[in-house]
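Engineer: let me see the structure of the following:
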Amino acid sequence: MRSKLLIILFLGMILILYTFDSVHNSSTRFTSSEDKTAAKNVVNHTDQDQGLVRPIVLGFSQLGSESAWRNANTISIREAAEEAGIELHFEDADQSQSKQFEAIRSFIKQKVDVIAIAPVIESGWEPILKEIKQAGIPLIILDRLVNVSDSSLYVTYIGSDFYEEGRKAGKYVIDKLSSKKEIVGIVELGGTEGSTPSIARGKGFRDVIKEHENLKILKSQAADFTFAQGKQVMKSFLNKMGNEINVLYSHNDDMALGAIEAIEEFGLRPGKDIIIVSVDGTNKAFEKMAEGKINSVVECNPLLGPNLMQAVNELMQGRSLPKRIVTPESVFTETMALEEVGKRKY
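Structural biologist: I've put the predicted structure just below:
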């Protein structure tokens, strides 16, 4: 009986020691929030070494949904994030810079890995960008630029060369009307006032046509990149200047499409009575170009999602990026429209 009791006690001691050792080896002691964070980083680092990487988290502040171009841009980013396995925290600012600030501060609190911004306007960004830098989160600027004194506040800019787009539009007008020696009256539909594309497309256009004294800009007005504003502003141009207008230069397709309606309602023929040059390259614009109602479209590629996700991945791998990544773009005319219409992805 005594021997049986000793055996039971011995087995019990072995069981207690085994349980203590298991608990000791499988648990982690945290004495502070800093220790918890450090432990989490160690776990993530260990997982990466083993090939078990947690999803990269990207916080993206989109400026709004003002146009078909913008909607295509958003779809491209969402689809590319899903394909790349990147966790996307997406916020639409509805054309409000203050809402973009709110979104950015939310991303900082969430401790996302990378922040990307499509800024609604160029100015007013330096203070909030400093907050991002202080948080140690890399920043990518997408589509539109920011005007800051310290370029180290962001890693890279991905987007179009808007100045060159304006130059391309100007060159088309010069070539199209090269035989005309009399005054050519031009009206311009600008985008959102203070935005990068509106500023640069306007400057590029003017820098090209300034050598031609007969090319005269009669009126330029912001129309916020929207169909409704494009129609309204063009209507006001026609009511004031009417038959003086020979050319419409529109900073995007949506405004040009709205302007076409205004021109037709006024009793003129878009593409014939008034030459129309637009920027973007949406499928709807190509349809109008195939109908002869738009004469030329300067391409601005919205499908920036794959470029953004590649940049995010390279950042997380510790690679350096160029300060500016410009997407390749073309110019299309009426003769090319029939071949291209229906092929556009946006």
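Engineer: from here on, contacts and neighbour counts on C-alpha atoms
Structural biologist: Fine.
Engineer: quick one: Ser220 is in a strand?
Structural biologist: Yes - with DSSP: H, G, I helix; E, B strand; the rest coil as the criterion, Ser220 is located in a strand.
Engineer: enumerate every residue touching it.
Structural biologist: By Cα atoms under 8 Å, 6 or more residues apart in numbering, the residues touching Ser220 are 187-190.
Engineer: the nearest residue to Glu79 once chain neighbours are set aside and Ala81: what is the separation?
Structural biologist: Nearest in space to Glu79, with sequence neighbours left out and distances taken as Cα to Cα, 6 or more residues apart in numbering, is Gly305 at 7.4 Å. Counting by Cα to Cα, to the nearest Å, the gap from Gly305 to Ala81 is 7 Å.
Engineer: following up with a second sequence; could you model it the same way so I can compare the two?
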Amino acid sequence: MKRFLTLFLTAMLAAGLLAGCGKKTQETQEYTEPAAEEEEKNIKIGLSFDSFVIERWLRDRDAFVAAADQLGAEVNVQNASGDVEEQIEQIRYLIKKQVDVLVVVAADCMALSEVVQEVKSAGIPVISYDRLIQNADTDLYISFDNKKVGEYMAQALTDALPQGGNIFMIQGPEEDNNVKLVREGFDEVLKNSNLKVVYKENCEGWLAEQAVDALDKGLEKFPEVSGIMCGNDDIASHVVNTLAETRKAGDIVVVGQDGDLAACQRIAEGTQTMTVYKSVESLAEMAAEMAVKLAGGEKLELDGQTMNDGSYDVPCFLLEPVAVSGKNMDSVIIDGGVHSEDDVYLNVPQLQDKKE
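Structural biologist: Predicted coordinates for the structure are as follows:
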């Protein structure tokens, strides 16, 4: 009897505990449901990146996500790591996730045309971010004036080399439509100068380390080179490091773009002449604002400017780049809060001493 009573009490206690657990689970479900409903009201943005090989894309991502969050939107970021087929599959995944708008940094501006049509067929507006997807009729192309980037690069070379000379061009991949636009601006300015482009090479997938072999091959054919146009500052880093090995860094004019800290330091040191600074934070914030408007069915207030993607005239919004040299480094980069004075002049302490 005593044993029976013990078993009975144990069973009753267990039942009470199970009932308590059941009640707790039910309360948790009631708590999470409103959050889920609230989440459904948020605008969902799909953000598809080619890769994060270029350091600036991390800044674009962070600024875009932060700006979208402030506007009440959530962002699903996908990184294709430079694989075009992977980017296509990731875009299809974002269609299935029923994003309200898609923003794409294209790995290959030609290869994404068909999948973008799939996105548009699903009723999802598409923004070409920084690189114009070809033959796709995207709803917006937002970038910098890349033709002007090329003009600034060429002008810096002509100003530094009034006597003329041989020029190398070590660019990004042809699949990036911006490479073509930069080259258009570059060639336009150069045709009225005494400079001659004797060697051209591309770094596939924006893999900057390829610039080392490209430069070595160029120097074998044309050892007397006066200036080098680099597709971006990352490529310029490898070019200047290679030149330094033969004590030529500083003797050959090097230009790049992006306003990377390393490039600004090289300009302070005298081994790079100019970089074209582009405020990626401004670009990302503006893109996030326009993405939210498109997702909400709002009409974008643009100036009517368009750019042809090969088949369609796409509405575009182009931000102004800024040519940065030693002359305006302080006013643009340091006073603008892009990089700190200590960081820019880290390797030239004598300049820091003069400023103190």
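Engineer: can you pull the TM-score for these?
Structural biologist: TM-score for the superposed pair, counting by TM-score structural alignment, normalised by the length of the first structure: 0.77. Supporting figures: 287 aligned residues with a Cα RMSD of 2.2 Å.
Engineer: picking up where we left off before, the residue nearest to Glu79 of the first structure pairs with which position in the second structure?
Structural biologist: Under the alignment (TM-score structural alignment), Gly305 of the first structure pairs with Ala284 of the second structure.
Engineer: same check on Ile209 of the first structure?
Structural biologist: Counting by TM-score structural alignment, Ile209 of the first structure corresponds to Leu190 in the second structure.
Engineer: is that match in contact with Ala154, as I believe?
Structural biologist: Yes - using Cα atoms under 8 Å, Leu190 of the second structure is in contact with Ala154, at 6.0 Å.
Engineer: which of the two has more residues huddled nearby?
Structural biologist: Ala154 (25 against 19; other Cα atoms under 10 Å).
Engineer: can you tell me the SS state at the more buried one?
Structural biologist: helix.
Engineer: the first structure: which residue goes with that one?
Structural biologist: Looks like Ala154 of the second structure aligns to Gly170 there (TM-score structural alignment).
Engineer: was I right to think its match contacts His212?
Structural biologist: No - contact criterion Cα under 8 Å: Gly170 of the first structure and His212 do not qualify, at 10.6 Å.
Engineer: on that earlier part again, which ones are touching the match of Gly305 of the first structure?
Structural biologist: 60-61, 63-64, 67.
Engineer: which SS class is it?
Structural biologist: Here Ala284 of the second structure is helix, with the state taken from three-state DSSP.
Engineer: tell me how far it lies from Glu37 of the second structure.
Structural biologist: Taking Cα to Cα, one finds Ala284 of the second structure at 28 Å from Glu37 of the second structure.
Engineer: repeat that for Thr25 of the second structure.
Structural biologist: Distance from Thr25 of the second structure to Glu37 of the second structure, counting by Cα to Cα: 19 Å.
Engineer: same question, Asp187 of the second structure
Structural biologist: As for Asp187 of the second structure, its distance to Glu37 of the second structure is 55 Å (criterion: Cα to Cα).
Engineer: which strand or helix spans the counterpart of Glu175 of the second structure in the first structure?
Structural biologist: Under the alignment (TM-score structural alignment), Glu175 of the second structure pairs with Gly194 in the first structure. If you go by DSSP states H and E, Gly194 of the first structure is not part of any helix or strand.
Engineer: before we move on, what about Leu215 of the second structure?
Structural biologist: Per DSSP H and E: helix 210-221 holds Leu215 of the second structure.
Engineer: same for the helix or strand just after that helix, what does it pack against?
Structural biologist: Under the assignment DSSP H and E, the closest C-terminal helix or strand after helix 210-221 of the second structure is strand 227-230. Contacts defined by 3 or more Cα pairs under 8 Å, 6 or more residues apart in numbering; DSSP states H and E place strand 227-230 of the second structure against helix 146-160, strand 165-171, strand 253-257.
Engineer: how big's the offset between the last one and the first structure?
Structural biologist: Spelled out, that is strand 253-257 of the second structure. Its aligned residues in the first structure lie a mean 1.0 Å from strand 253-257 of the second structure after superposition (mean Cα distance after the TM-score superposition for the first structure).
Engineer: that strand maps to which residues in the first structure?
Structural biologist: Residue span in the first structure matched to strand 253-257 of the second structure, by TM-score structural alignment: 275-279.
Engineer: may I see the buried residues of that stretch?
Structural biologist: Within stretch 275-279 of the first structure, the residues that qualify as buried are 275-279, counting by 16 or more other Cα atoms under 10 Å.
Engineer: now the residues you listed in TSV, with distance to Glu329 of the first structure?
Structural biologist: Shown next, in TSV, are these (distance: Cα to Cα, whole Å):
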residue	distance to Glu329 of the first structure
Ile275	22
Ile276	19
Val277	16
Ser278	14
Val279	11
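Engineer: so where do the strands sit in the stretch 201-346 of the first structure?
Structural biologist: 215-222, 247-250, 275-280, 296-299, 324-326, 331-333 (DSSP state E, counting those that start in this stretch).
Engineer: the second one aligns to what range in the second structure?
Structural biologist: Residues 227-230 of the second structure are where strand 247-250 of the first structure aligns, with TM-score structural alignment as the criterion.
Engineer: average offset between that stretch and the first structure?
Structural biologist: Using mean Cα distance after the TM-score superposition for the first structure, the mean distance for stretch 227-230 of the second structure is 0.5 Å.
Engineer: re earlier: contacts for the match of strand 253-257 of the second structure?
Structural biologist: Counting by Cα under 8 Å, 6+ apart, 165, 169, 173, 246-253, 256, 270, 293-300 sit against stretch 275-279 of the first structure.
Engineer: which members of those residues are classed as buried?
Structural biologist: 165, 169, 173, 246-253, 256, 270, 293-300.
Engineer: so where does the spatially most central residue of the second structure fall, helix or strand?
Structural biologist: Nearest to the geometric centre of the second structure sits Trp57, at 3.4 Å (Cα atoms, centre = their mean). Using DSSP H and E, Trp57 of the second structure sits within helix 56-70.
Engineer: with the first structure overlaid, how far apart is that helix on average?
Structural biologist: Relative to the first structure, helix 56-70 of the second structure is 2.3 Å off (mean Cα distance after the TM-score superposition for the first structure).
Engineer: which bit of the first structure covers that helix?
Structural biologist: Counting by TM-score structural alignment, helix 56-70 of the second structure corresponds to 69-83 in the first structure.
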